[in-house]
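*Asks:* I need the structure of the sequence given here:
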Amino acid sequence: MSYFTSTRHLVGVGLALLGLLAHFLGWLGDWWLPIVAGLYLLGVLVTPRTRVDAQLAQEADVGELSAELRRLQGTLRGQKVPPAIQAQTRHIAEQLQVLLPRLSKLEAQGDPNAFTVRQLVTDYLPGTFKNYLNIPSELRSRSDARLGKTPDALVSEQLDLLSSTLDKVSADSIRGDTTAMLANGGFLKDKFGKPDLEL
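*Replies:* All right, here's what the predicted structure looks like:
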């Protein structure tokens, strides 16, 4: 429920209502429904997260975070994003979906990777697409003189960086479990590996 009180959701609803008004005035034609849905998603993506929204993001549970990932992927499908970039995003979402069930444990342990995982879902990943989606789709494959590369190439590089970060988080998480298993194995060996000497 915290998401539905956030500024991003309210802005999205406001844009969607404007779309509905345009539909009732007869301006949108047969494509009114996807246009209204697209306006809502656009409002969610372009609205800066307020301090209150950031706090709500830190309180979101695993189900809400998973839903946020699905919403982002749905937005990209409706915004003419190249299949290769969608595939990169899908891979990152899959990496996150593996880590999300472990989030509560990581947070309880005070693991800094927990913050990284949460921020990737609520800020870093959607933030990567925020300005990119503001660029008309037909211009995203054109080279920018200031950057020396296309917006498509730039966002692809940023997604690679996020994916590499998640690889490290996953490796740290597995390493922590392995260390704990080894420690437990040592304890069991010390406790039960040798019979007590009989007097």
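
*Asks:* use CA for all of it now, contacts and neighbours both
*Replies:* Fine.

*Asks:* longest helix anywhere in this protein?
*Replies:* helix 151-192 (DSSP state H).

*Asks:* how close does residue 12 get to residue 194?
*Replies:* Remark: distance between residue 12 and residue 194 (CA to CA, to the nearest Å) = 66 Å.

*Asks:* how about residue 85?
*Replies:* 57 Å.

*Asks:* these two: which has the busier surroundings?
*Replies:* When residue 85 and residue 194 are compared for neighbours, residue 85 comes out ahead with 17 against 8, by other CA atoms under 10 Å.

*Asks:* who touches the host helix or strand of the more buried one?
*Replies:* Assessed by DSSP states H and E, residue 85 sits inside helix 83-99. Identification of contacts with helix 83-99 by CA atoms under 8 Å, 6 or more residues apart in numbering yields 66, 69, 73, 76-77, 117, 121, 152, 155-156, 159-160, 162-163, 166, 170.

*Asks:* what angle separates it from helix 151-192?
*Replies:* 20 degrees (axes from the mean of the first three to the mean of the last three CA atoms, to 10 degrees).

*Asks:* and helix 83-99, which residues are buried?
*Replies:* 85, 86, 88, 89, 90, 92, 93, 95, 96, 97, 99 (16 or more other CA atoms under 10 Å).

*Asks:* distance from the chain centre to that helix, please.
*Replies:* Chain-centre distance of helix 83-99: 9 Å, with CA atoms, centre = their mean, to the nearest Å.

*Asks:* another sequence for comparison is provided below:
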Amino acid sequence: MATNKVLGYLESRKNLTGSACGIVGLALTFTGMAGPYWPAVVAGLYGAGALLAPPERPPLPDFPDPSAQLDELRDDFGKLRAYLTDIELPPAAAGRLTELTDLLTALLDPGWVSQVLAQDPEGIHALSRAVRQDIPEAVDTFVRTRWWTRLAPGVEPPERHLERQLAVLHSEAQTLATSLHEVEARRQESHTRYLEDRS
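*Replies:* Prediction:
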């Protein structure tokens, strides 16, 4: 640990700047300008250089890039789909869930769509929230609430809430898909303008 600190200081800006100034002090000594006080001149110039050197800049945190985030999200989506295969849902809710998972699959499949998505941090966040939180919570809440309705018949069926929740999530995913399409459409239009202006 101490060796690492010493090596770190030897490579630091403070030491390099101080050493450069110390060499100037040695040059003054050899030319006779420092006189008998040359050790103090060399040490003083080294210290001044070390004090004037810009501070070390800590390295930036190494956050995963968007494509790595999408890879993790695809893995989590695979886990979610495996979980959903074990859940028995009423036909209407199952249909809505299938529509939603099909749309999410299309958005997360590797290819040009996910390349566009990788440039949209808010879109990645929205998909991540849907996959890791909203869909599991909606389905799990339905499963737990369905059990309680057996004890209290006559209340609103929990599948209606599940259908509404899945409809909202599908709408959010569809909005994201539409915005990604608009990005590509704008890109195409701008390329058309570029070609026309070039002619």
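
*Asks:* ok so, going back, going by distance to residue 45 of structure 1, which of the buried residues of helix 83-99 of structure 1 wins?
*Replies:* Of all the buried residues of helix 83-99 of structure 1, residue 89 has the smallest distance to residue 45 of structure 1: 15.2 Å, by CA to CA.

*Asks:* map that closest one onto structure 2.
*Replies:* Correspondence of residue 89 of structure 1 to structure 2, assessed by TM-score structural alignment: residue 97.

*Asks:* next, work out how far apart its match and residue 82 of structure 2 are.
*Replies:* Taking CA to CA, one finds residue 97 of structure 2 at 13 Å from residue 82 of structure 2.

*Asks:* do the same with residue 156 of structure 2
*Replies:* Relative to residue 82 of structure 2, and taking CA to CA, residue 156 of structure 2 is found at 29 Å.

*Asks:* and residue 175 of structure 2, by the same measure?
*Replies:* With CA to CA as the criterion, residue 175 of structure 2 and residue 82 of structure 2 are 26 Å apart.

*Asks:* what range in structure 1 does stretch 127-136 of structure 2 sit on?
*Replies:* Residue span in structure 1 matched to stretch 127-136 of structure 2, by TM-score structural alignment: 117-126.

*Asks:* actually stretch 27-43 of structure 2, sorry about that
*Replies:* Residue span in structure 1 matched to stretch 27-43 of structure 2, by TM-score structural alignment: none.

*Asks:* span of that stretch from start to end?
*Replies:* 13 Å.

*Asks:* need the buried residues of helix 83-99 of structure 1 in a markdown table with distance to residue 61 of structure 1, can you?
*Replies:* Shown next, in a markdown table, are the buried residues of helix 83-99 of structure 1 (distance: CA to CA, whole Å):
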| residue | distance to residue 61 of structure 1 |
| --- | --- |
| 85 | 27 |
| 86 | 25 |
| 88 | 24 |
| 89 | 21 |
| 90 | 21 |
| 92 | 19 |
| 93 | 16 |
| 95 | 17 |
| 96 | 14 |
| 97 | 13 |
| 99 | 13 |
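
*Asks:* quick check, nearest of those to residue 108 of structure 1?
*Replies:* Looking across these and measuring by CA to CA, the closest to residue 108 of structure 1 is residue 99, at 14.4 Å.

*Asks:* measure the equivalent of that closest one over in structure 2 to residue 70 of structure 2 for me?
*Replies:* Using TM-score structural alignment, the equivalent of residue 99 of structure 1 in structure 2 is residue 107. Distance of residue 107 of structure 2 to residue 70 of structure 2, given as CA to CA: 10 Å.
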